[in-house]
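Peer 1: Sequence and predicted structure, then a few things I'm wondering about:
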Amino acid sequence: MSSTQVERVAGPFSGLLVIDMTHVLNGPFGTTILSDLGARVIKIEQPGHGDDTRTYGPFVKDQSLYFSFVNRGKESVVLDLKAEGDREIFLNMVRQADVLAENFRPGTMKHLGFSYEELSAINPRLIYASSSGFGQTGPLATFPAYDTIIQAMSGIMDETGFADGPPTRVGTSLSDLCGGVFMFSGIASALYAREKSGKGAHVDVAMFDATLAFLEHGFMAYVATGHAPTRIGNRHPYMAPFDVFEASDKHFVICCGNDHLFGRLCSAIGRPELASDARFIANQDRMEHQAVLKEELQVTLKKQAAQYWLKVIHEAGVPVAPLLNVAEAAELPQTAARNMLIEAGGVRMPGNPVKISGYEDPKTRVGAPTLDQHGKAVRAEFASRIPVAQN
């Protein structure tokens, strides 16, 4: 296969043409899902070094994993959108595209002359997706934002950590990734609506909104009390015991979501009297005495190794799990069974979590493109104007 071709796996989005103007993590994560599910995704990069993440570590075989993880299976073309010739190629792409995705600061695309209103005028069926820190409206719309900015302002950082510790960033770029997932779902929704209406739409996604939607318990606490929740470490805010516990050798997790499971846990660890203790009979009782309950459980759990308790508690039908690091999670047989560790361009990376019957989920995928790898072919393909088909 030549460098001008990309072998796309058939999927529900096969036949769709996506113009990907996104960069860094938030947008590319969403467009990679489209690519994994069959769409042709052409990534437009700026002259020079292209997407900033091409220069970010870590590197394997001189490839940036930061870039490779969220740009696999795409084509790359460098276009100077301020140059007349490249602008015309871009507009010809728009005339044929199904989707355009961008995550510039609001106002940037309008400044270039490529707002939704302007591009939908030449392609009324275009799904135009914008993902930014705070969205296209509101007093913070033009504020620059990275993931940590959004985590800090959404409340999720303040509620993460232990009561006697500082606010803590979630251990992944949660706001970026949530924004990318919601951008993908917005695009998919708009494409479905277009099947009925024949019209495109502007999808407006904010990382801030996406993170608020993922707060769940924190927002529940605010609505119920009018106050922000306090940091509580690893335990659940409304169920007990539902926490990280310590065995004689290492930590593991037990989750009892109801009174029945608590009774089974008590019997399994040889402490049946705890289930009839007035302080622990019902979940609300256990929540009011959760610190004492944890102490009682720890007295017993520290007497045996984690592997012993994992077996005993699991056999009792109570949800229990080892506390794994990333390397251990990556090597789990379950990870392999779900094809969640694949190879793309000679680099191992997470697979596609969306499994759809009737479509292949390959173990090996096309890797991320080098800068302007498909530039010559893309420019030739879109050098001439082709009218948009009208319904």
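Peer 2: Perfect, I can see it now.
Peer 1: switch to C-alpha atoms for all contacts and neighbour counts from now on
Peer 2: Will do.
Peer 1: Show me the longest helix that occurs in this structure.
Peer 2: Within the chain, and with DSSP state H defining each element, the longest helix by residue count is helix 174-197.
Peer 1: Give me every residue in contact with that helix, excluding its own residues.
Peer 2: Contacting residues not belonging to helix 174-197 are listed as 25-31, 33-34, 99, 125, 127, 129-131, 146-148, 150-151, 199-201, 203-208, 210-211 [C-alpha atoms under 8 Å, 6 or more residues apart in numbering].
Peer 1: what do you get for stretch 128-145?
Peer 2: When contacts are taken as C-alpha under 8 Å, 6+ apart, the neighbours of stretch 128-145 outside the stretch itself are 26-27, 99-107, 116, 146, 150, 179-180, 183, 186-187, 200-209.
Peer 1: what's the span of that stretch, first residue to last?
Peer 2: The straight-line separation of the ends of stretch 128-145 (C-alpha to C-alpha, to the nearest Å) is 21 Å.
Peer 1: tell me how far it is from the chain's mean position?
Peer 2: Once both centres are worked out by C-alpha atoms, centre = their mean, to the nearest Å, stretch 128-145 turns out to sit 18 Å from its chain's centre.
Peer 1: for the helix or strand hosting E117, packing partners?
Peer 2: With secondary structure defined by DSSP states H and E, E117 is part of helix 116-122. The elements that helix 116-122 packs onto, with contact taken as 3 or more C-alpha pairs under 8 Å, 6 or more residues apart in numbering; DSSP states H and E, are helix 84-96.
Peer 1: Which positions within the helix it packs on qualify as buried?
Peer 2: Along helix 84-96, the positions that meet the burial threshold by neighbour count (16 or more other C-alpha atoms under 10 Å) are 86-96.
Peer 1: So which residues of the stretch 201-350 of the chain form strands?
Peer 2: Counting by DSSP state E, counting those that start in this stretch, the segments of the stretch 201-350 of the chain that form strands are 201-206, 242-246, 251-255, 320-322, 341-344, 347-350.
Peer 1: List the contacts of Q307.
Peer 2: Contact analysis of Q307 by C-alpha under 8 Å, 6+ apart lists nothing.
Peer 1: what about it, distance to T300?
Peer 2: Applying C-alpha to C-alpha, one obtains 14 Å for the distance of Q307 from T300.
Peer 1: try S76
Peer 2: Relative to T300, and taking C-alpha to C-alpha, S76 is found at 58 Å.
Peer 1: More neighbours: which of those two?
Peer 2: Neighbours per residue (other C-alpha atoms under 10 Å) separate S76 from T300, with S76 holding more: 25 against 15.
Peer 1: Which strand or helix spans that one?
Peer 2: With secondary structure defined by DSSP H and E, S76 is part of strand 75-78.
Peer 1: Residues contacting that strand, please?
Peer 2: By C-alpha under 8 Å, 6+ apart, the list of residues contacting strand 75-78 from outside reads 6, 41-47, 50, 368-376, 378-379.
Peer 1: The structure to be compared is supplied as follows:
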Amino acid sequence: MKLEGVKVVDLSVFLPGPYLTMAMADHGAEVIKVEPPGEGDPGRHIGVADGPSSVFFRNANRGKKSVVLDLKSDAGRDALYRLCDAADVFVESYRPGVMRRLGFDWETLSARNPRLVYCSISAFGQDGPYRDLPAHDLATEAYAGVLSLTHGRDGVPAMPGMAAADIVSSLHALSGVVMALYRRHATGRGDRIDVSMQHASLAALPNVMGPAMAGRPQPDPKHERTTGGSAFYQVYDTADGRHLVLGGQEIKFVRNLLGRLERLDLVPLCERGPGPHQAPVIEFLRGVFRGKPLAEWMAWFEGMDVSVAPVNTLHEALDDPNLRAQGAILTDDRGREHIAPVVRYALEPARPSLREPGLDEHHSILDDRH
């Protein structure tokens, strides 16, 4: 596997850091999860459990080793120093300043181990006026402007269903770690990586930043291309209380659907691009789609060249035939389901361990690393 031989010391909790290090474990890295005494990573206890820990925890921590260390004690700090001295990567997600107070800042660890790649993921980054503010995913998305574009039909900012700031910052951090490891081959030195969830969220808006960067007024989401201003990029109700989406605005899709519905007269409104002028098309399609249940509509669309999709429940998503055919859902020996690694290599595929570590299960490795 791609990361065999890479050793990672992971002090992160909740989602962004653990998701990053799990991806590395899936591809062969040895990840040692260092947890605080007591409950360990709070993610162990968040949400539904289907085994020794929550589904949330195992979805971000499979394949790792767990040790508990009290970093306020001399023994705990000494043990962590030994781990870091032999590590390739160090990951932490505490508020800025915490690692320095404990003696595990970048300067200290890199002086001991110059090859170490040191990665910090935080809400607002290691400097700047917000660095000490407490925040999780939702607050960083709000600061980044994401929620100003994410509205319900009532025009009020809506709660996103995905922890986008967590996941996007995690993937930026993963790319940073891999780039630093690659560069280390030439320089012999590691590097310091600082990933801000706020910054990562802002960077995820390249397709909708036009008005702000061009000096235009704040856009009204309901009139914009991907947030409600297009009839062919829209969520529609069906007769059974379900929903479908049209997800492609190319005029060929517009002509195919409106032609079958015998309303080609509406095509010119779509050819003008998104905006309030598409309201008649949206209202027409809303009336049409309310006329049948979701399953009948999906059957009606079969064979048509139109971008359409059902709004699946989580159960339906896990049972999706395309994902199943690609092996995207794995089942462990307990019958529990897991999402497979997304990156699929032809020559060195991932071999994820479908087991999360028990709290402090691998404490004995500390003795092996003196």
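Peer 2: That came in fine, so what should we check first? Here the structure is a predicted model, which means the values were calculated and not measured.
Peer 1: for the corresponding residue of structure 2 for L126 of structure 1, what are its contacts?
Peer 2: Counting by TM-score structural alignment, L126 of structure 1 corresponds to L116 in structure 2. Contacts for L116 of structure 2 were tallied using C-alpha under 8 Å, 6+ apart; they are 84, 87-90, 109-110, 189-191.
Peer 1: what about 6 Å?
Peer 2: Taking C-alpha atoms under 6 Å, 6 or more residues apart in numbering, we find L116 of structure 2 in contact with 88-89, 190.
Peer 1: Give me the buried entries from the residues you listed.
Peer 2: With neighbours counted by 16+ other C-alpha under 10 Å, these contain buried members at 88-89, 190.
Peer 1: Now the strands of the stretch 201-350 of structure 1 in JSON lines, please, with extra columns for mean neighbour count and distance to L81 of structure 1.
Peer 2: As requested, the strands of the stretch 201-350 of structure 1 are exported to JSON lines (neighbours: other C-alpha atoms under 10 Å; distance: least, C-alpha to C-alpha, whole Å):
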{"stretch": "strand 201-206", "mean neighbour count": "22", "distance to L81 of structure 1": "21"}
{"stretch": "strand 242-246", "mean neighbour count": "20", "distance to L81 of structure 1": "52"}
{"stretch": "strand 251-255", "mean neighbour count": "19", "distance to L81 of structure 1": "52"}
{"stretch": "strand 320-322", "mean neighbour count": "19", "distance to L81 of structure 1": "51"}
{"stretch": "strand 341-344", "mean neighbour count": "19", "distance to L81 of structure 1": "30"}
{"stretch": "strand 347-350", "mean neighbour count": "17", "distance to L81 of structure 1": "32"}
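Peer 1: Which of those sits closest to F280 of structure 1?
Peer 2: strand 242-246 (13.3 Å; C-alpha to C-alpha).
Peer 1: Isn't Q249 of structure 2 up against F232?
Peer 2: Yes - with contact defined as C-alpha atoms under 6 Å, Q249 of structure 2 and F232 form a contacting pair (5.1 Å).
Peer 1: So between these two, which is more surrounded?
Peer 2: Residue environment comparison for Q249 of structure 2 versus F232 gives the larger neighbour count to F232, 28 against 21, counting by other C-alpha under 10 Å.
Peer 1: So the more buried one versus A111 of structure 2, what's the distance?
Peer 2: Applying C-alpha to C-alpha to F232 of structure 2 and A111 of structure 2 gives a distance of 56 Å.
Peer 1: Over to P18 of structure 2?
Peer 2: Between P18 of structure 2 and A111 of structure 2 the computed distance is 25 Å (C-alpha to C-alpha).
Peer 1: Neighbour count: those two, which is higher?
Peer 2: A direct count of neighbours by other C-alpha under 10 Å for P18 of structure 2 and A111 places P18 higher, at 29 against 11.
Peer 1: Not counting sequence-adjacent ones, nearest residue to A275 of structure 1?
Peer 2: If you skip the residues right next to it in sequence, A275 of structure 1 has G263 as its closest partner in space, 5.3 Å away by C-alpha to C-alpha, 6 or more residues apart in numbering.
Peer 1: Which residue in structure 2 aligns with that neighbour?
Peer 2: Alignment note (TM-score structural alignment): G263 of structure 1 maps to R255 of structure 2.
Peer 1: try T137 of structure 1
Peer 2: Alignment of T137 of structure 1 against structure 2 is given by TM-score structural alignment, with D127 as its counterpart.
Peer 1: which SS class is its match?
Peer 2: Reducing the assignment at D127 of structure 2 to three states with DSSP: H, G, I helix; E, B strand; the rest coil gives coil.
Peer 1: The helix or strand containing V378 of structure 1 - contacts with which helices or strands?
Peer 2: When secondary structure is defined by DSSP H and E, V378 of structure 1 falls within helix 375-381. Under the contact criterion of 3 or more C-alpha pairs under 6 Å, 6 or more residues apart in numbering; DSSP states H and E, the helices and strands touching helix 375-381 of structure 1 comprise an empty set.
Peer 1: Now it: buried residues?
Peer 2: If you call a residue buried by 16+ other C-alpha under 10 Å, then helix 375-381 of structure 1 has these buried ones: 375, 377-379.
Peer 1: what about that helix, distance to the chain center?
Peer 2: On C-alpha atoms, centre = their mean, the centre of helix 375-381 of structure 1 falls 31 Å from the chain's centre.
Peer 1: Repeat that for stretch 35-51 of structure 1.
Peer 2: Distance of stretch 35-51 of structure 1 from the chain centroid (C-alpha atoms, centre = their mean) equals 18 Å.
Peer 1: Where in structure 2 does that stretch align, residue-wise?
Peer 2: Taken onto structure 2 by TM-score structural alignment, stretch 35-51 of structure 1 occupies residues 25-41 there.
Peer 1: what's next to that stretch, contact-wise?
Peer 2: Counting by C-alpha under 6 Å, 6+ apart, residues outside stretch 25-41 of structure 2 touching it are 1-4, 6-11, 13, 63-69, 350-352.
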